[in-house]
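> the sequence isn't on hand, but the structure is:
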């Protein structure tokens, strides 16, 4: 399936979190959003959840990404007793301080900063910005995909038209287009034309870009940076690990208890989506063995006995920690975007800047 579209003025208007390890807090009417970025390590989500429970904060929604030894999270919390947003400045300061200590871990010499923002953002867009600011695209030999799974990104200049042409070949999956376009936007590039082709499980994307000042990519170093950043944007959602789905009645401390059980069974969370609605908690975790071995069937059985056989479901093969297969990539990739008449101007991205 082939799509072609022209884009006009894809504005950046993005705000980045500048610190390597930081905690940001922003307010809404019904919850307080906490943003965290820092170095990933086994048990980190469990430690963060335990601190929030100790501080009488209830996690109502959260999304956690890890990539290339980095971790980023956006967590929406309420006061445990009132079930409303936390507004007391002293309490917020204490929450940020304790979470910064957790992010630093045993490396007490590393710096930690706190950032307070009152803007409203799209969670996934914000996670891309946070990990981009944390420079997760710089490869350190840590948590990266092997060459067979890594996307193929190429950047060349079309001198006759003063464009740079970015081509991406990779496995198709849900939200792939969103991830790549957001990243180009956050890097201050304007997309003028694009070709999108999906054939079976694979995707081909071609973008004609310029800087905001109208110039193409100017150097080999910049070309390499564009390549690395797009690779990272695509890899962040390719979750290596076993997929576990938990559905149960929501209660205070649920996330803390579940992630503690994972940690006690030597599992580490590589990605998580936590949602609550109408008193129900629906949580998705991608886990793998903290030592790098395949997830053991007996470990999963033990966890299910503790949590409940019916509320924790295993997706995929527990004998192998590998990326979870995606379903109907073209339908997910384009289904939501092309329903909007404003897609040509990409107001989708602009509205979340």
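Received it, and whenever you're ready, just let me know what you need. Computed from a predicted model, the values in this text were never measured in an experiment.

> switch to C-alpha atoms for all contacts and neighbour counts from now on
OK.

> can you give me the strands in the stretch 1-150 of the chain?
Taking DSSP state E, counting those that start in this stretch as the criterion, the stretch 1-150 of the chain carries its strands at 2-6, 22-27, 32-39, 57-67, 70-79, 113-116.

> another one to put next to it:
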């Protein structure tokens, strides 16, 4: 039985409760020996077997994912899992790869050749680590957590792009405010935006990367909106006192929310796994004028399950004729499911409206776990 004292607003001290939460959230405390990570950061563990992890970050452009996967396929290396995010014209990827015999693709000469070719694609004519970079790791990482760290370190929040996408109207843009609670000595970060899965995870990850401790949070959902409040202090105990600091926190949280936003069309593909499958699919998407704004790749047994969130490379809504052409071309070798992502102007059914509210008391334990 798990202690329920936290539901009355008390701090969690019971070791069984903490152990239960740790097991529910995932493995913790495993060895990270040999893993490459950002300075001062440790990442969560996520094991998928023998593999080499590739981390890529650079300037996004239509067809870039196709070029990346073509390089990997040309070296006879298979992508067994991957997450790809794009935000503010930047792209961040974490890919788990191995060779055809399911061994880690860690031969130094292969890694060196792959790094050279991938950096050439990412950087174009600019030979600058700040423009793009490739790194390898033999450790394990929670991909979503890592992508937040990579884009935050890349300062994607500083290069905001004004969008005219009608599917994401002003009423759904994140509304973020920061106030000072003098009585309790906290800064209160209030967020109201379109509700979605992993919204709280994304916000807490970014606050943690910014060295803030979340002591208490209130999470409310009134479809299609979410309202969240975070009571925070800096790790040194200070609150957010300057306007510059508040503005930076607002920008970073907004970036964290929008990195995972997907409007438009999602393509769910299922096929027998093989070397070059990702390259083949992304080539077809590119040739049909579609740009990938987010992607997830996973392997279950001998099956590859891929999800691509796509948009027209010109910024226009995806033409239904293109989708039908994709069905004909891709459907010959794999199963394809096309879904229209809910638009920003969708209204919630009246019979589903109503507040659901949850309160959390974090202390600094969650930040230690995320780190």
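Cool, the structure landed. Just so it is clear, the structure is predicted and the values come from calculations on it, not from any experiment.

> for residue 285 of structure 1, which of the strands of the stretch 1-150 of structure 1 is the nearest?
strand 57-67 (9.4 Å; Cα to Cα).

> start and end residues in structure 2 for the closest one, please.
Counting by TM-score structural alignment, strand 57-67 of structure 1 lines up with residues 77-87 of structure 2.

> check stretch 194-210 of structure 1 too.
So stretch 194-210 of structure 1 sits over residues 217-233 in structure 2, by TM-score structural alignment.

> contacts for that stretch?
If you take Cα atoms under 8 Å, 6 or more residues apart in numbering as the criterion, stretch 217-233 of structure 2 is touched by 186-195, 212-216, 239-240, 347-348, 352-362.

> so the residue nearest to residue 207 of structure 1 when sequence neighbours are not counted is in which element?
Spatial nearest neighbour of residue 207 of structure 1, chain neighbours left out: residue 194 (4.5 Å); criterion: Cα to Cα, 6 or more residues apart in numbering. Following DSSP states H and E, one finds residue 194 of structure 1 within strand 189-199.

> for that strand, which positions count as buried?
189-194, 196-198 (16 or more other Cα atoms under 10 Å).

> how about TSV for the residues you listed, with distance to residue 26 of structure 1 added?
Converted to TSV, the buried residues of strand 189-199 of structure 1 look like this (distance: Cα to Cα, whole Å):
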residue	distance to residue 26 of structure 1
189	28
190	29
191	31
192	34
193	36
194	35
196	36
197	39
198	39
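
> farthest-separated two in those residues?
Pairwise distances across the buried residues of strand 189-199 of structure 1 peak at 23.8 Å for 189 and 198 (criterion: Cα to Cα).

> helices of the stretch 151-300 of structure 1, residue ranges please.
Ranges of helices within the stretch 151-300 of structure 1 are 176-186, 220-235, 254-264, 297-307, based on DSSP state H, counting those that start in this stretch.

> deepest of the ones you listed, which one?
helix 176-186 (a mean of 21; mean count of other Cα atoms under 10 Å).

> what's around the counterpart of residue 148 of structure 1 in structure 2, how many residues?
Here residue 148 of structure 1 is matched to residue 171 in structure 2, going by TM-score structural alignment. The number of residues packed near residue 171 of structure 2 is 12, by other Cα atoms under 10 Å.

> next: the one 5 residues further on.
For residue 176 of structure 2, the tally of surrounding residues (other Cα under 10 Å) stands at 19.

> would you confirm that it contacts residue 188?
No: contact criterion Cα atoms under 8 Å: residue 176 of structure 2 and residue 188 do not qualify, at 10.4 Å.

> need the residues touching each of those two.
What both residue 176 of structure 2 and residue 188 touch, as defined by Cα under 8 Å, 6+ apart, is an empty set.

> hmm, back to that, measure the match of residue 148 of structure 1 to residue 356 of structure 2 for me?
Plainly put, residue 171 of structure 2 is 21 Å away from residue 356 of structure 2 if you go by Cα to Cα, to the nearest Å.

> report how many residues lie close to residue 3 of structure 1.
Residue 3 of structure 1 has 11 nearby residues by other Cα under 10 Å.

> list the contacts of it.
Residues near residue 3 of structure 1 by Cα under 8 Å, 6+ apart: 195-197.

> one more time with 10 Å
194-198, 205, 334 (Cα atoms under 10 Å, 6 or more residues apart in numbering).

> adding distance to residue 159 of structure 1, write those out as a markdown table.
Below are the contacts of residue 3 of structure 1 laid out as a markdown table (distance: Cα to Cα, whole Å):
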| residue | distance to residue 159 of structure 1 |
| --- | --- |
| 194 | 17 |
| 195 | 19 |
| 196 | 22 |
| 197 | 24 |
| 198 | 28 |
| 205 | 20 |
| 334 | 31 |
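
> tell me which of the strands of the stretch 1-150 of structure 1 lies nearest to residue 280 of structure 1.
Among the strands of the stretch 1-150 of structure 1, strand 57-67 sits nearest to residue 280 of structure 1 (Cα to Cα), with 10.1 Å.

> just to revisit the earlier point, okay if I get the helices of the stretch 151-300 of structure 1 as a markdown table plus distance to residue 348 of structure 1?
Formatted as a markdown table, those follow (distance: least, Cα to Cα, whole Å):
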| stretch | distance to residue 348 of structure 1 |
| --- | --- |
| helix 176-186 | 9 |
| helix 220-235 | 18 |
| helix 254-264 | 31 |
| helix 297-307 | 39 |
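
> quick one: closest of those to residue 73 of structure 1.
Nearest of the helices of the stretch 151-300 of structure 1 (Cα to Cα): helix 254-264, 13.9 Å.

> name the residues that touch that closest one?
Contact with helix 254-264 of structure 1 is made by 42-54, 58-60, 62, 246, 248, 265-269, 274, 281, 283, 285, 287-290, 299-300, 302-303, 306-307, as judged by Cα under 10 Å, 6+ apart.

> for those, which PyMOL command selects only the ones that are buried?
Applied in PyMOL, the following selects the buried portion of the contacts of helix 254-264 of structure 1 according to 16+ other Cα under 10 Å:
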select buried, resi 42+43+44+45+46+47+48+49+50+51+52+53+58+59+60+62+246+248+266+267+268+269+274+281+283+285+287+288+289+290+299+300+303+307
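
> what residues does the residue nearest to the spatial centre of structure 1 make contact with?
By Cα atoms, centre = their mean, structure 1 has its centre lying nearest to residue 65, at 4.0 Å. Neighbouring residues of residue 65 of structure 1 by Cα under 10 Å, 6+ apart: 37, 40, 71-74, 124, 127-128, 131, 236-237, 239, 269-273.

> counterpart of residue 205 of structure 2 over in structure 1?
Using TM-score structural alignment, residue 205 of structure 2 pairs with residue 182 in structure 1.

> thought its match was touching residue 122?
No: look at residue 182 of structure 1 against residue 122 with Cα atoms under 10 Å: they stay out of range, at 11.4 Å.
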